Structures are given as structure tokens and as C-alpha cells.
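S.K.: Need a 3D model of the following:
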Amino acid sequence: MTSTKAAVVREKGGAFLIEDVDVADPRPGEVAVRLVASGICHTDLLARDQVMPPAAPAVLGHEGSGVVTALGAGVDSVAVGDRVVLAPMSCGQCRNCRSGHPMHCAAFLALNLRGRRKDGSTAYRDAEGAELNGHFFGQSSFSSDVVVHERSVVRVEDVLGDVPLELLAPMGCGLQTGAGTVLNALRPAPGSSIAVFGAGTVGLAAVMAARIAGCDRIVAVDLHDHRLELAQELGATHVCRADAPSLVADIVAATGGGADFAVDGVGLPRTARAAVDVLNIGGTAAVVGSAGAGQEVSLGLSPLFGRTVKGVVEGDSVPALLIPQLIAFHRAGRFPFDRLIRTYPFEEIERAVADTASGATVKPVLVH
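M.R.: I've put the predicted structure just below:
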């Protein structure tokens, strides 16, 4: 048992309260990690507000980087002292996992949103001994110490170089989601055109990945001018205000008759619809964001002719492959994700949440 600090949500829409918690020792197949940093993602806020599970009281957070402190029996992929990035959990046994698509695991929701291990237990208890829901996206990284399954641990010891470990926390969700959607799910050919809705972490990672892929027309869409300016600096060739009355027509014009690809990094009905409407015949739209969880989207039948719409989870990545690749791109100056990040002391999680909600900070990272 390890005593540590964690940010606990105790009621729907409630504050993240820094509390003393106890974390159980790792079981067989599990790894204990002491975190150096935790990213804040919009999905954490959806869970806080009970738009999605788990129920309160819970330890949320699903973007963590840290150092291995203990191993459960049978773990041989990492060693104590290894620097690691955490990623979502997958079963490893279903058809999608076995075919190299673990982020589309058939058991993804049960393993990552239930707030419990597969057997229904939790490794987290509060100071009074009461159980806390945890294991959020296999992590619950809003705890300074975590216990995760071996499948959720990505060793970065050999590729880290001089990149600060605390900068890598967002690799576990936002960065791999945006970049993986482009590089893994869409795979645009050099010279392709792409429209990216949302210039947050997911969208900007998609913009950078589109540049790596060789797209020659990259359109970024957002409501915040400072994010659009950053998108241009990171590779966007055109930018559009999301509230422009002629948004779809503007994107069609900017891409020379319609985009080959589109990424909806917001996940609202209107952005998902727009991502389809801007496509040329033969184009593909990937819906990635989840801001509209529980909502429905309507699509015209005619615009679907010859076009493809696909939902993508976590960039359809194999985290142990994509995350080291993205670190290598960063070290080569091709994926400057550090420009999205602003760090905060862990104890200032509420200020970081406010800054992400207002749009002032693209990617808040809490430093433990």
C-alpha cells in the first residue's frame, strides 16, 4: 500500500479536491508508477460532469508520465526505474487487439470507463478507507502514484533523449489521438488536402501530423484566434473561424473543391456534419472528439455518396509503437508539441481546469 496525493471528484460537477489516498500494491500483471506529470483532457471534465462514467467519488485523469516504482508478478516489459508514458487499457484478446487495433478493443468501454479493474475491484481508497473509482482509461493519472496494467505502460527509456519526461504526459491521449488519426486511420498521401475542426490538443496534433504526412493544403478551424495563429505556425496553410457563416464554402474553396480528408476533433453534431460536408467525392471524415457525448448527428444522404465517415478512438494507435515515433518526430523538430503545453503545480488543478475551459491554455499539464 502506498500513501499519496490525488485529486478526487466527489460529486457531479464538483471541484477536484486534493486528498490523501491509499493505492494498493500491484497485482500480477500490474505496474506501480510514480507520476511526474498529468495532462488535463476535456474527457476528464465530461466525466467530472457525469456526461460519461465513472460515477463519483472518483480519481480521474488519463494522460500520465512517470517512473516505474514496483512490478507485479509476471511483468517483464519494464523494470523499476524505467521512465514511461501511460496509455488506455485494452484486453489483448479480441479480434481488434489481435489485429493491431488495441484502441478499438471490443472491451474498451468496460476496461476504461467503468472505474474498476476487470474483476470489479479498485486499487484506490480515501483516508477513511472508503473505495474510490479509479483505473480511468487504465490510469487515473490525477494521482501522484498509480497502479496500472502492464498493457497501459509504454516504455520510453531508450527514445527519450533530452526531452523532459513531464512534457510527455499528453502523449497518452490528446497527442496520440490527433496524430494517430492522421497517420494511422486516414493515411493521407503527399499532396492531399485536409480540414481539421478544433485547434485544441487533438486538432493541433492532427495539423502537425498532416504536415509530416506531406499534405499541401491544411485547413484549421477554431473559435479562438490565438489558436488559429498557433495552427498556422505549426503547419496549417489556411485557417477559418468556426463561427463564419460561410464556413463550409470557405473550406471547399481553400481545398480546391473539397477536402480529401477531414478530422472532427471537437465531436459536436455540427462539427461532425461540417466535417462530412467539406469533403470532395471520395473523401474521408474521421470523427474523433467527444464533446457531444450522448448526442446524435444527422447527415444528408446525398453528401454521403462516394464519401466515408469513420469514428476513431485514440488515433487507432498501438501506443507502444506510435508514442516512441512521435517522440522521434519531436526530437527531429517535426512534431513540436511542447508549444501546446503550459505547466501547473499539481495543487493548482482547479486553475488549470479553468484555463482549459476558457481556451486560454491548449494543454495544461500538472507537475507532481
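S.K.: only C-alpha atoms for contact and neighbour calcs from this point on.
M.R.: OK.
S.K.: got a list of contacts for stretch 322-340?
M.R.: 154, 156, 159-160, 163, 167, 171-172, 175-176, 180, 201, 205, 208-209, 212, 234, 361-363 (CA atoms under 8 Å, 6 or more residues apart in numbering).
S.K.: mind running it again at 6 Å?
M.R.: Residues from elsewhere that reach stretch 322-340 (CA atoms under 6 Å, 6 or more residues apart in numbering): 362, 363.
S.K.: Quick check: end-to-end length of it?
M.R.: 19 Å (CA to CA, to the nearest Å).
S.K.: Tell me the buried residues in that stretch?
M.R.: Using 16 or more other CA atoms under 10 Å as the test for burial, stretch 322-340 gives 322-324, 326-329, 331, 334-337, 340.
S.K.: what's the answer for stretch 113-129, then?
M.R.: Using 16+ other CA under 10 Å as the test for burial, stretch 113-129 gives 113, 114, 115, 116, 117, 122, 123, 124, 125, 126.
S.K.: Which of the residues you listed sits closest to residue 273?
M.R.: Nearest to residue 273 among those is residue 113, at 26.6 Å by CA to CA.
S.K.: Run through the residues that contact the residue lying closest to residue 156 once chain neighbours are set aside.
M.R.: Closest residue to residue 156 apart from its sequence neighbours, by CA to CA, 6 or more residues apart in numbering: residue 84 at 5.3 Å. In this structure, residue 84 makes contact with 65, 66, 67, 154, 155, 156, judged by CA under 6 Å, 6+ apart.
S.K.: Name the member of the residues you listed with the most neighbours.
M.R.: In terms of neighbours by other CA atoms under 10 Å, those top out with residue 65 at 32 neighbours.
S.K.: compare with the first, here's sequence two:
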Amino acid sequence: MSQSFQAAVIRQQGGPFAIEIARVKEMRPDELRVRIVATGMCHTDMIARDQVFPVPHPIVLGHEGSGVVEAVGDKVTSVVPGDHVVLTFLNCDHCSACHEGHPAFCENFNLHNFSGQRVDGSHAIEGDAGEALHDRFFGQSSFAQTTIAHERNVIKVRKDAPLDLLGPLGCGIQTGAGTVFNALKVAPGSSFVAFGGGAVGLSGVMAAAAIGATTIIAVDIVPSRLKLAKDIGATHVINSKEEDALARIHEITDGGAHFAMDSTGIPALIAQAVLALRPRGTAAVVGASKPGSKVEIDLIDLMQNCKRLIGVVEGDSVPHVLIPALVDLHMAGRFPFDKLVRFYPLDRINDAAEDSEKGVTLKPIIRMPE
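M.R.: This next block holds a predicted model:
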């Protein structure tokens, strides 16, 4: 008999999540079975639920899982049963981007993370009656008590860290922090602006503080988010409903910021992020926009001031390097991402989704029943 477990299944565009019984199918030699302790909820789960990104339904979503390894395939060497792990995105490991040390820019990213199946078309789980369920979301589908993941997207972490907290390091927190560390390469003494005060934007704020940026500006329209930004490292906050954000940024930085990051995906704010830069500054786009969205950029400003606008996925991170480092920073008190989260039991996953979309909760984490 295959192992059965509870999973949150999406069966129609827009949801809701339905708690159902699923079963594990055969595990491959390069895969492992993980007992999920908790899983962060991310904006990407919502756009997959709503099929803004056209993932197939019915599907088990969830891509910020943390848990304990229960069993490993014959070819798995990096972890053993009992190890604590964080699950992250899956890459192909054979394209040029992967070979060059940029697995987050994998040329086959969508195939491995959004197709709802293994590359060969098979599935790791099924419904209780044996019906097909789409899975493999980010190589994990971790809105469930149990998951089958690949060795490449499983990161071993220290056992003294709070395992139920760590899942968001696999995507949202990694995206904001990794963009600061890896893609923008924010330098000590520099200035950094985060457009958007959600979990990704505030992760960028914490990372900029940890790396030694001395002017860190958070821009949002929600006062509670701006207050939190000040608590976790922002030196300045701007409510763009109440004042001209561009004028204020240029005033604070005496001519523009060295670095900016937009996590909103709103075209007008992406354009503002470029205008907020000083000459030779760099802005990163990390938020998901609707397919086909366009941005109007002042090209003379971009060219004459030698500015750069870059797109970044998953913080351009090597997760096996970044995630343990973020855990260490957190345990040292230098990366307080626990201030962003709120926990929900699995049977309240729809409440978590609603609270996330309303902005009531920055980073929901779904705890699995034992």
C-alpha cells in the first residue's frame, strides 16, 4: 500500500483549496520523501491557483516547504533520513545557465517548476482513489503532509534552527535577499530602495542592512508595513500616497540611489525605480507582472546616466549556498524574517490565502498536522 497523507488540492481556477487524501507513488533513485512540517505561502501560489500562470489543474501547490527527510533513493548522497531540509525551486542542471552557476535562470525553469509533472510526464502523487493529480510544483508541491522532491532542490539546514519557520527561505525570502546579495551586489555604505513592502521587499531591506548599506529606503502605501520596515533595518520610509516618492528619494540620497528593487510588478513603479537611481545605478525587477505587461522607460535617462534595469528570478541564488547562510544570519540575530510571518494550520489554508491577498499577513506559513 502506498503512503497516504493530507494535501491541499486546487481543482478549479481561483480555488478554493480543498483538503483531500493523496497517496505517494513510486520514488525515483534521485528523489527523496520528505515529511513536511510547514510551508510558506507565496504570491506565486496565488497566480498559479488563478491560472495567471497556466499551470494544469487539479494540482497540489506549495513551494516553500520545510521538513524532515523520511527516505532517500539509491542515488541520493547529500542528505539522509532524519536530516532537516528546506525545499526550493528545481533546475535542470544541464543548460548553460545551470553550468555557469545561475540555476535560478535555468533555461528549462518552467518545465521543471510549472508543468505539473516530471519531465517524462509522470507524477509522484495521486488522489486517494488513484485519480491523477498534478504535482511537482517547484519540484515539491508542499501544501501537503508528505512530498517527493529531487535531490537538487532539497537543502540541508542546521537542526537547532526553528524548522517550521524556514520554508519561506526557499522562495520569497530568498528572492528578496538574494537579489540584494547576488544580482544587485549591494555594497557596504551604499543606498538601496525597496519599492513594495511585502515579504520579498522587506527581505531585501533586511539583506541590505545585513550587508552594510547605510541608506535603506522602503516605499509602500501601508503604514504598518512601513513601521515594520523601520524595525528591521530601513533608515527611511516613504508612504507614496502621502508624498512624492521620487522627489523624496532624490532628497534623501542627494541625487539618487545606487540600487533599487521592485517587488510589486506594477509597471509604473518599475519605471519609478529606474528614475530613482543615480548615474550608473541598477534597478532589479523581481515581482511577477501579468503576462504582456509593458513598462515605459525614459530612454534618454537610461542611456545618458548609464543606468541598468535587470530582471531577477529567485534572487539569482545558488540555494545550497544562500539558504544555509540566511539561516546562520537569522540565528545570529542579523536577519529577523520571523517578524514577517504568521502561522496557520492546514485546515485554515484558505484563510491564509485571503489574509495574504488582503495584506493582513505578509508571509503566511501553513503548519501541517502531525
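S.K.: Could you tell me the TM-score of the two chains?
M.R.: Remark: TM-score between the superposed chains equals 0.97 [TM-score structural alignment, normalised by the length of the first structure]; 365 aligned residues with a CA RMSD of 1.2 Å.
S.K.: Which members of the buried residues of stretch 113-129 of the first structure are positioned in helices?
M.R.: Judged by DSSP state H, the subset of these located in helices is residue 113.
S.K.: how about residue 300 of the second structure, what's its match in the first structure?
M.R.: Matched to the first structure by TM-score structural alignment, residue 300 of the second structure sits across from residue 302.
S.K.: Distance check, residue 339 of the second structure against residue 333 of the second structure.
M.R.: Look at residue 339 of the second structure and residue 333 of the second structure: by CA to CA, they are 12 Å apart.
S.K.: One more: residue 224 of the second structure?
M.R.: 22 Å.
S.K.: What of residue 286 of the second structure?
M.R.: In this view, residue 286 of the second structure and residue 333 of the second structure are 26 Å apart by CA to CA.
S.K.: State the next helix or strand along the chain beyond the host helix or strand of residue 322 of the first structure.
M.R.: Using DSSP states H and E, residue 322 of the first structure maps to helix 319-331. Scanning forward in sequence from helix 319-331 of the first structure by DSSP H and E, the next helix or strand is strand 341-345.
S.K.: what's the helix or strand following that next one aligned against in the second structure?
M.R.: Next helix or strand after strand 341-345 of the first structure toward the C-terminus (DSSP H and E): helix 349-358. Taken onto the second structure by TM-score structural alignment, helix 349-358 of the first structure occupies residues 349-358 there.
S.K.: Contact partners for residue 64 of the second structure?
M.R.: Residue 64 of the second structure makes contacts with 39, 40, 167, 168, 170, as judged by CA under 6 Å, 6+ apart.
S.K.: out of those residues, which one sits closest to residue 149 of the second structure?
M.R.: Distance to residue 149 of the second structure, by CA to CA, is smallest for residue 170 among the contacts of residue 64 of the second structure, at 13.2 Å.
S.K.: dump the residue contacts of the aligned partner of that closest one in the first structure.
M.R.: Alignment note: residue 170 of the second structure maps to residue 172 in the first structure; criterion TM-score structural alignment. Contact analysis of residue 172 of the first structure by CA under 6 Å, 6+ apart lists 63, 86, 87.
S.K.: what's the offset of stretch 13-32 of the second structure from the middle of its chain?
M.R.: On the basis of CA atoms, centre = their mean, to the nearest Å, stretch 13-32 of the second structure sits 20 Å off its chain's mean C-alpha point.
S.K.: mind listing what's buried in that stretch?
M.R.: Those would be 13, 16-19, 21-25, 27-28, 31-32, for stretch 13-32 of the second structure by 16+ other CA under 10 Å.
S.K.: Could you check how far residue 23 of the second structure is from residue 7 of the second structure?
M.R.: Residue 23 of the second structure sits 9 Å away from residue 7 of the second structure, going by CA to CA.
S.K.: need the helices for the first structure, in chain order.
M.R.: Listed in chain order, the helices of the first structure (DSSP H) span 42-48, 95-98, 108-113, 174-180, 201-213, 225-234, 247-254, 269-277, 319-331, 349-358.
S.K.: now the ones you listed in a markdown table, with distance to residue 195 of the first structure?
M.R.: Conversion of the helices of the first structure to a markdown table gives the following (distance: least, CA to CA, whole Å):
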| stretch | distance to residue 195 of the first structure |
| --- | --- |
| helix 42-48 | 21 |
| helix 95-98 | 28 |
| helix 108-113 | 28 |
| helix 174-180 | 13 |
| helix 201-213 | 9 |
| helix 225-234 | 12 |
| helix 247-254 | 7 |
| helix 269-277 | 8 |
| helix 319-331 | 21 |
| helix 349-358 | 23 |
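S.K.: Tell me which of those is the most buried.
M.R.: Among those, ranked by average contacts under mean count of other CA atoms under 10 Å, first place goes to helix 174-180 (a mean of 30).
S.K.: That one against the second structure, how far on average?
M.R.: Compared with the second structure after fitting, helix 174-180 of the first structure deviates on average by 0.6 Å (mean CA distance after the TM-score superposition for the first structure).
S.K.: If you count contacts, what does that helix end up packed against?
M.R.: Packed against helix 174-180 of the first structure by the contact rule (3 or more CA pairs under 6 Å, 6 or more residues apart in numbering; DSSP states H and E) you find helix 201-213.
S.K.: For the closest residue in space to residue 65 of the second structure that isn't next to it in sequence, grab the count of nearby residues.
M.R.: Nearest residue to residue 65 of the second structure, sequence neighbours excluded (CA to CA, 6+ apart): residue 39, at 4.2 Å. A total of 33 residues lie near residue 39 of the second structure under the criterion other CA under 10 Å.
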